[in-house]
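Colleague: build the 3D model from these lines:
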Amino acid sequence: MDRSTQVRAMASEARMSVLRLLAEPEKHFASQWSADPVEFGVCMTLIAEALGVAQPTASRHLEILKQAGFIIVRKHQKWSYCKRDEAAIRDYLAWLQQELAAT
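Modeller: From the prediction side, this is the model:
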């Protein structure tokens, strides 16, 4: 994984907010009717609404998170759904901890 892409992804408060929201999809997106937000992921439209931004802006943030490997995007019919990739996030955090502890 390209660590510079991951660092860039984490450098935005909006993208950090997306990851926080997706950490508890049942709490933040319980009203999603098209698919189970925990099992399938959260619709990009609802993420844009939760951030209070236009859909193109949310899509740009989500694309960066996807490129960094922090989210998985699945398409179903005309919608795209996002879910955190917990293993990738854990790997990044372990790498960051190691880098910051290096002497």
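Colleague: going forward, measure contacts between C-alpha atoms and count neighbours the same way
Modeller: OK.
Colleague: now do the same contact list for residue 25.
Modeller: Going by CA atoms under 8 Å, 6 or more residues apart in numbering, residue 25 touches 37-38, 41-42.
Colleague: ugh, wrong one, I meant residue 49
Modeller: Counting by CA under 8 Å, 6+ apart, residue 49 touches residue 55.
Colleague: just residue 38 next, same as before
Modeller: So residue 38 contacts 25-26, 83 (CA under 8 Å, 6+ apart).
Colleague: ok, and the most crowded of the contacts of residue 25?
Modeller: If you count neighbours using other CA atoms under 10 Å, the busiest of the contacts of residue 25 is residue 42, which has 29 neighbours.
Colleague: quick one more, to check against the first:
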Amino acid sequence: MNKHMDRSIQIKAISSDPRLTVLRLLKDPQKNFGHQQSADPAEFGVCMTLIAHALEIAQPTASRHLDILKQAGFITARRHLKWSYCKRNEAEIMEFLSWLGDEISPHA
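Modeller: Alright, predicted model coming up:
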């Protein structure tokens, strides 16, 4: 993990229902986005347009949510042709959950 990762950005990222929904949907991209034809959703990532559609929100709104998740390190995004594809960053999510558990555990 980037030791300079701002935990407040990570907490902000998970404090939103739409962003939590994105993380849930991306947990099983094959099940939730198996209809994506441009690239394998599990291997390559899920097109931002499909994520916006799944959330039933406008593309610019979805982009803002995805940008916060990206800043938090919880997703990665890559461009292919004119589209952007998102994947969960499992290592960063697990590291954050471990940190959070250590911070709020009654045994810490």
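Colleague: picking up where we left off before, which single one of the contacts of residue 38 of structure 1 is nearest to residue 62 of structure 1?
Modeller: Nearest to residue 62 of structure 1, judged by CA to CA, of the contacts of residue 38 of structure 1 is residue 83 at 10.4 Å.
Colleague: and residue 19 of structure 1, what does it touch?
Modeller: Applying CA under 8 Å, 6+ apart, we find residue 19 of structure 1 in contact with residue 84.
Colleague: what lines up against it once you look at structure 2?
Modeller: Using TM-score structural alignment, the equivalent of residue 19 of structure 1 in structure 2 is residue 23.
Colleague: which element, helix or strand, includes that match?
Modeller: Using DSSP states H and E, residue 23 of structure 2 falls within helix 17-27.
Colleague: average gap between that helix and structure 1?
Modeller: Compared with structure 1 after fitting, helix 17-27 of structure 2 deviates on average by 0.2 Å (mean CA distance after the TM-score superposition for structure 1).
Colleague: buried set for that helix?
Modeller: Going by neighbour count (16 or more other CA atoms under 10 Å), the buried part of helix 17-27 of structure 2 is 18-19, 22-23, 25-27.
Colleague: tell me the contacts of residue 66 of structure 2?
Modeller: 19, 75.
Colleague: oh sorry, the question was meant for residue 55 of structure 2
Modeller: Going by CA under 8 Å, 6+ apart, residue 55 of structure 2 touches 18, 21-22, 62.
Colleague: and which of the residues you listed is nearest to residue 105 of structure 2?
Modeller: Closest approach to residue 105 of structure 2 among the contacts of residue 55 of structure 2 (CA to CA): residue 21, at 25.2 Å.
Colleague: what span of structure 2 is stretch 53-72 of structure 1 aligned with?
Modeller: Stretch 53-72 of structure 1 corresponds to residues 57-76 in structure 2, going by TM-score structural alignment.
Colleague: centre of the chain to the matching stretch, how far?
Modeller: 7 Å (CA atoms, centre = their mean, to the nearest Å).
Colleague: which parts of that stretch are buried?
Modeller: For stretch 57-76 of structure 2, by 16+ other CA under 10 Å, it's 59, 62-63, 65-70, 72-76.
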